[in-house]
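Q: below are the sequence and a predicted model for it; my questions follow.
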Amino acid sequence: MVRIRKFKMNESGLNRFFGPLEAKIMDILWDGTEMAIKEVQHVLEREKATNFNTVMTVMNRLVEKGILHKRIEGRKSLYKPIHSREVFLHTQSKEMTHELMNEFGSVVVNHMLDALEDVDDDLVAKLEQKIKDLKKE
């Protein structure tokens, strides 16, 4: 799995991991099937004009980063995400959590526990079960 090197705290959603156009492209590709650059550009044009070459450059950079898979069919290049949105977000959040734990240790755990005050009871129950399972091991 690819490792996102820049996490942007002041952004939300996919913009935390990607630039604005990258995030829009990933949203489009995660919601659909394998697509050509022209098809992605067409979807983007509904929001605002986006140059074909710009879309092509960004999509090819996502291939280089290991986020998208590119397949040639005739004269057309088709792109699709290597991992589902769920797998990507799960992996990135896990990686981020491990990095925070390695760097800040118990401070991070305390902040996470403080944040539990704002979540539903089901999440707290899952955490309690996870702690019980860890103690058994």
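A: Yep, it's here.
Q: going by C-alpha atoms from here, please, whenever you check contacts or count neighbours.
A: OK.
Q: buried ones in stretch 49-58?
A: Residues 50, 55-56, 58 are the ones in stretch 49-58 that count as buried (16 or more other C-alpha atoms under 10 Å).
Q: could you list which of these belong to strands?
A: Using DSSP state E, no member of the buried residues of stretch 49-58 falls within strands.
Q: with distance to residue 89 added, can I get the residues you listed in a markdown table?
A: Below are the buried residues of stretch 49-58 laid out as a markdown table (distance: C-alpha to C-alpha, whole Å):
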| residue | distance to residue 89 |
| --- | --- |
| 50 | 26 |
| 55 | 23 |
| 56 | 24 |
| 58 | 20 |
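Q: what segments of this protein are strands?
A: Under DSSP E, the chain gives strands at 35-36, 68-73, 76-81.
Q: with distance to residue 44 and mean neighbour count added, can I get those strands in a markdown table?
A: Conversion of the strands of the chain to a markdown table gives the following (distance: least, C-alpha to C-alpha, whole Å; neighbours: other C-alpha atoms under 10 Å):
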| stretch | distance to residue 44 | mean neighbour count |
| --- | --- | --- |
| strand 35-36 | 13 | 18 |
| strand 68-73 | 17 | 15 |
| strand 76-81 | 15 | 18 |
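Q: this is the other structure I want to compare:
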Amino acid sequence: MAFNLRFRFSPTKDGLVKVLGPLETEIMQILWQEGSSTVKKVHRKLAQQRDIAYTTVMTTMSRLADKGVLNRERDGLAYVYTPVISEDEFVNLVVRQVLDGLLDDYSDTAISYMVDYLAKNNPAELRRLQREISQRLNGTK
């Protein structure tokens, strides 16, 4: 299944807020947990945590549908929103798109930085990467 989701990458943010806004992330977390929902139900859940306008939630969910992250189907007077892909699929897609962009344009720098970063911050992952590369070169994976 191929997705062409549109998002902006903000590397200084945390978690999914790197690619979705804070409210978009909260809404997606609710929908990934619930499976599907209406604006009314999502608003009710968000309103338990903070003061937020119904129209703000409605607009944000509509924009998520426009971005291709949510599917929107009419059910009577309301729309039911369903995630197009799971959270894991979304994370994998974002990682692929970000790394593809970096490796396409800045391959040497990106690879050198990744190796240096892993050596300094996560040597176990660097060893895992080394094993993965060896397996690929030997055709065993």
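A: Received, thanks. Predicted, not measured: the structure shown is a model, and the values here were computed from it.
Q: hang on, the earlier thing: which one of the buried residues of stretch 49-58 of structure 1 is nearest residue 133 of structure 1?
A: When the buried residues of stretch 49-58 of structure 1 are ranked by distance to residue 133 of structure 1 (C-alpha to C-alpha), residue 58 comes first, at 43.4 Å.
Q: ok, for that closest one, nearest residue in space, not its chain neighbours?
A: residue 22 (6.5 Å; C-alpha to C-alpha, 6 or more residues apart in numbering).
Q: show me what the one you found lines up with in structure 2.
A: Aligned counterpart of residue 22 of structure 1 in structure 2: residue 24 (TM-score structural alignment).
Q: and if you look at residue 31 of structure 1?
A: Residue 31 of structure 1 maps onto residue 33 in structure 2, by TM-score structural alignment.
Q: relative to residue 82 of structure 2, how far out is that match?
A: As judged by C-alpha to C-alpha, to the nearest Å, residue 33 of structure 2 and residue 82 of structure 2 stand 11 Å apart.
Q: and if you look at residue 119 of structure 2?
A: From residue 119 of structure 2 to residue 82 of structure 2 the distance is 40 Å (C-alpha to C-alpha).
Q: with residue 45 of structure 2 instead?
A: For residue 45 of structure 2 relative to residue 82 of structure 2 (C-alpha to C-alpha), the value is 16 Å.
Q: try residue 121 of structure 2
A: Counting by C-alpha to C-alpha - residue 121 of structure 2 and residue 82 of structure 2 are separated by 38 Å.
Q: related to what we said a few turns ago, separation between the residue nearest to residue 58 of structure 1 and residue 56 of structure 1?
A: Taken as C-alpha to C-alpha, the span from residue 22 of structure 1 to residue 56 of structure 1 is 11 Å.
Q: try residue 87 of structure 1
A: Counting by C-alpha to C-alpha, the gap from residue 87 of structure 1 to residue 56 of structure 1 is 25 Å.
Q: longest helix of structure 2?
A: Counting residues, the longest helix found in structure 2 (DSSP state H) is helix 87-121.
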